[in-house]
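K.L.:
Build me a model from this:
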Amino acid sequence: MSKGQKQTILAVDDTLANIDVVKGVLSQDYLVQAALSGKMALKIIEKQKPDLILLDIMMPDMDGYEVCEILKSQQSTQDIPIIFLTAKIQEDDETKGLSLGAVDYITKPISPPILKERIKNHLILEASKKMLERQNEILEERVLERTTQLSELQDVAMVAMGALAESRDPETGNHIRRTQRYVKVLAVEAAKYGKYKAFLTPDVITSLYKSAPLHDIGKVGVEDSILLKPGKLTDEEFEEMKRHTTYGRDAIAAAETSIDSADNFLLFAKEIAYSHQEKWDGSGYPEGLAGEDIPLSARLMAVADVYDALISKRVYKPAFSHEKAVNIITEGKGSHFEPLLVECFLAVADEFTQVAKNFADKDGEVQ
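P.N.:
Below is the predicted model:
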């Protein structure tokens, strides 16, 4: 309501003389509308809601109680303050009126000063209520905005930390961006199966997506002479390279102590960093876990990581075609990879190749 605009009072009474009295008392301060029946009042309210309603009880066809019940049952009108203005003076009548949702109950004959003060107080109360509701909405909007900002910051931090590890290896490029999207695509497909449907909820999939960039964070602990070696690693060098899984787990475990443990993305990040090199048949590292002893997060990452390594150019190999990568992963079903996840991979292989194209490195290394 703009400054200087009068608030609207709807007076509902089947006696015209009573309407005239109300208008005489209130017209100087308010815009007073009148309805001589409950049905007429409902039609007026449907077109334009008043700021407050003065409602008589004893009216033909539809009494004031029924009008009040209808208004309080509808979301669009339930917040309009209703004051019963009636000749019914029994305590039971007042109790019933208030129980239906009326804010006040005034008996006739009216006292003009009391009527004006009560109306003013209820309008102030309603305005305060609306202001509080709006403040709560603004607060909720700000909390949501802040939560979104923190989530975005968290995502950026995860990618940045992953990129820190990948920057040690100049050949990996957009590897972390591709693999986190592969993991999400694969998890969404796996969630269609009863075996994983209950676990792979949208929130869990989001956490997996956020944590995936940290899968090789442990590379920061591997010496450059090993990490950047163009030729084949010696047995000793390979043993050191394998320790990147432990380095990654320990780094993320240290971070867990200072971050809210209720957020499970760090738990998944730790699982992925430590176990993504494990194999379904137990021939992987660092612990030689087999089957479902390997965390699901790490089993998903294993497929994503190997696929991207296959289609990417390396010092020791050219970039393989998508078709060849699919064949190699298929051959690893039941040995390197969980059989069900290979089936899921085959179902979404076209989405994998699209991700690879969308996040190809500048030198075109991804085929």
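K.L.:
all contacts plus neighbour counts: C-alpha atoms, from now on.
P.N.:
OK.
K.L.:
ok, Asp293 - how many residues close by?
P.N.:
When counting by other CA atoms under 10 Å, one arrives at 12 neighbours for Asp293.
K.L.:
Please name every helix or strand in contact with the host helix or strand of Leu85.
P.N.:
For Leu85, the element it lies in under DSSP states H and E is strand 82-86. Other elements packing on strand 82-86 under the criterion 3 or more CA pairs under 8 Å, 6 or more residues apart in numbering; DSSP states H and E are strand 52-55, strand 104-107.
K.L.:
can you redo these as CSV with distance to Ala17 and mean neighbour count?
P.N.:
Output for the helices and strands packed on strand 82-86, formatted as CSV (distance: least, CA to CA, whole Å; neighbours: other CA atoms under 10 Å):
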stretch, distance to Ala17, mean neighbour count
strand 52-55, 15, 25
strand 104-107, 16, 18
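K.L.:
Now the second one, please; I'll put the structures next to each other:
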Amino acid sequence: MQSDNTHLQSSQDKPLLLIVDDTAENIDVLAGLLKEDYRIRIATNGELALKLARAMPLPDLILLDIMMPEIDGFEVCRQLKSQSNTQHIPIIFVTAKISPEDEIKGLQLGAVDYIGKPIVPPIAKQRIETHLALSNQNKQLYLKVKEQTRVIKQTNVELLKRLGRAAEYKDNETGMHVLRMANYAYILARSCGMSDEHADILKEAAPMHDIGKIGIPDGILLKPGKLDPEEWEVMRTHVQIGVDILGDSEDSKLMEMARTVALTHHEKWDGTGYPNGLEGEYIPLVGRICAIADVFDALTSARPYKQPWSVEEALRFLDEQKNKHFDATLVDLFLRQEPKIREIMRKYAEPDSA
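P.N.:
So this is what the prediction gives:
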């Protein structure tokens, strides 16, 4: 029994080849040549070839005839190379049609090589082995790059989160505001239809919304009473300070979104916000989302100049400010998330109120 299991495992470890040809004799030649070293799938026309090429597990390499009725090999190659899940599969054309023009066309479509008919077994086997080895090397390189990119991205996200909390520590002893606000923004983004990817990026970018507070004097930031007009003008400069800190990084979706949030989360739906007096949908969606998340948490949090509002009072204020301070559609969506909002408040409560 052990030997049978070992044989089964070794068989499953063999590379999987898809042989595509509309002539049975040609298939028999290739299958007979390769069956000892590879698992074999067979398609006798282009339509079946496309179906089997997309079936799991995906083939490791495709041996593809060109001259087939209805869907020829060139079209099969074009379709497979145009789809993300199959574009990495190496394709070798196996054909008697081997003019320079055809060879150029096949390579331009994404094929890696040609094998001419009639088959010369040693040449065919060597080319298949070579391209499988190259493909495996590319896969390993891709995985290494992907992992390194993930680590770098995670490091950047953590640094940005800590930077955002560093700014919040100036007027909040724990910096928990940015965590609550980011989670409020996430659930609102998802409820309005934003994709998982963009909502995740917003969750990571939102803690940067007030990073510019680092540049505001403590005497203004921690003032227990209302700011006078001169102090308020200084306070408003935290937006531009934050934008300057975050810079202009078009290569990073995270940094670009963080910059947009920092720049626009104090704009108001009716155009009375700052710094640019944007109105309505001219305010980027992420800015409108973060405006709601930021104000809600500010209202329900204790500050040197006020006691925290209840959840009911804060939600009532958001409702009253529809089409004034806030996007009415987003406010309605936020109000429906009250159970999740309360859960976030519990999870990221200030230590002395947990």
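K.L.:
Need the TM-score from the superposition.
P.N.:
Overlay of the two chains. TM-score (TM-score structural alignment, normalised by the length of structure 2): 0.66; 273 aligned residues with a CA RMSD of 3.6 Å.
K.L.:
returning to what we had before: name the next helix or strand downstream of the strand holding Leu85 of structure 1, please.
P.N.:
Following strand 82-86 of structure 1 in sequence, per DSSP H and E, is helix 91-99.
K.L.:
now that next one against strand 82-86, angle please.
P.N.:
Angle between the axes of helix 91-99 of structure 1 and strand 82-86 is 160 degrees (criterion: axes from the mean of the first three to the mean of the last three CA atoms, to 10 degrees).
K.L.:
any chance you could map the helices in the stretch 101-250 of structure 1?
P.N.:
When assigned using DSSP state H, counting those that start in this stretch, the helices of the stretch 101-250 of structure 1 occupy the ranges 112-166, 175-190, 194-197, 202-211, 224-227, 235-242, 244-256.
K.L.:
Out of the ones you listed, which one sits most buried?
P.N.:
helix 175-190 (a mean of 24; mean count of other CA atoms under 10 Å).
K.L.:
Check which helices and strands that helix is in contact with.
P.N.:
Judged by 3+ CA pairs under 8 Å, 6+ apart, helix 175-190 of structure 1 is in contact with helix 112-166, helix 202-211, helix 296-311, helix 339-347, helix 349-358.
K.L.:
Mind doing that once more with 10 Å?
P.N.:
Counting contacts by 3 or more CA pairs under 10 Å, 6 or more residues apart in numbering; DSSP states H and E, helix 175-190 of structure 1 packs against helix 112-166, helix 194-197, helix 202-211, helix 296-311, helix 339-347, helix 349-358.
K.L.:
Specify, as a residue range, where that helix falls in structure 2.
P.N.:
Mapping helix 175-190 of structure 1 onto structure 2 (TM-score structural alignment) gives residues 177-192.
K.L.:
Ok, stretch 314-330 of structure 1 next?
P.N.:
Going by TM-score structural alignment, stretch 314-330 of structure 1 lines up with residues 303-319 of structure 2.
K.L.:
Kindly report the same for stretch 148-159 of structure 1.
P.N.:
Under TM-score structural alignment, the alignment places stretch 148-159 of structure 1 onto residues 150-161 of structure 2.
K.L.:
Tell me which of the helices of the stretch 101-250 of structure 1 lies nearest to Val103 of structure 1.
P.N.:
Nearest of these to Val103 of structure 1, taken as CA to CA: helix 112-166 at 7.7 Å.
K.L.:
Can you name every helix or strand that that closest one contacts?
P.N.:
helix 16-26, strand 52-55, strand 82-86, strand 104-107, helix 175-190, helix 202-211.
K.L.:
Using a markdown table, please lay out these together with distance to Glu240 of structure 1.
P.N.:
Formatted as a markdown table, those follow (distance: least, CA to CA, whole Å):
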| stretch | distance to Glu240 of structure 1 |
| --- | --- |
| helix 16-26 | 88 |
| strand 52-55 | 78 |
| strand 82-86 | 78 |
| strand 104-107 | 80 |
| helix 175-190 | 22 |
| helix 202-211 | 24 |
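K.L.:
of all these, which lies closest to Thr330 of structure 1?
P.N.:
Ranking those by their distance to Thr330 of structure 1 (criterion: CA to CA) puts helix 175-190 first, at 14.7 Å.
K.L.:
mean per-residue distance, the closest one to structure 2?
P.N.:
Once fitted to structure 2, helix 175-190 of structure 1 is off its aligned match by 1.1 Å on average (mean CA distance after the TM-score superposition for structure 1).
K.L.:
re earlier: please compute how far the strand holding Leu85 of structure 1 lies from its chain's middle.
P.N.:
Distance of strand 82-86 of structure 1 from the chain centroid (CA atoms, centre = their mean, to the nearest Å) equals 44 Å.
K.L.:
Ok, stretch 224-233 of structure 2 next?
P.N.:
41 Å.
K.L.:
what does it rub up against?
P.N.:
216-217, 219-221, 223, 234-235, 303-306 (CA atoms under 10 Å, 6 or more residues apart in numbering).
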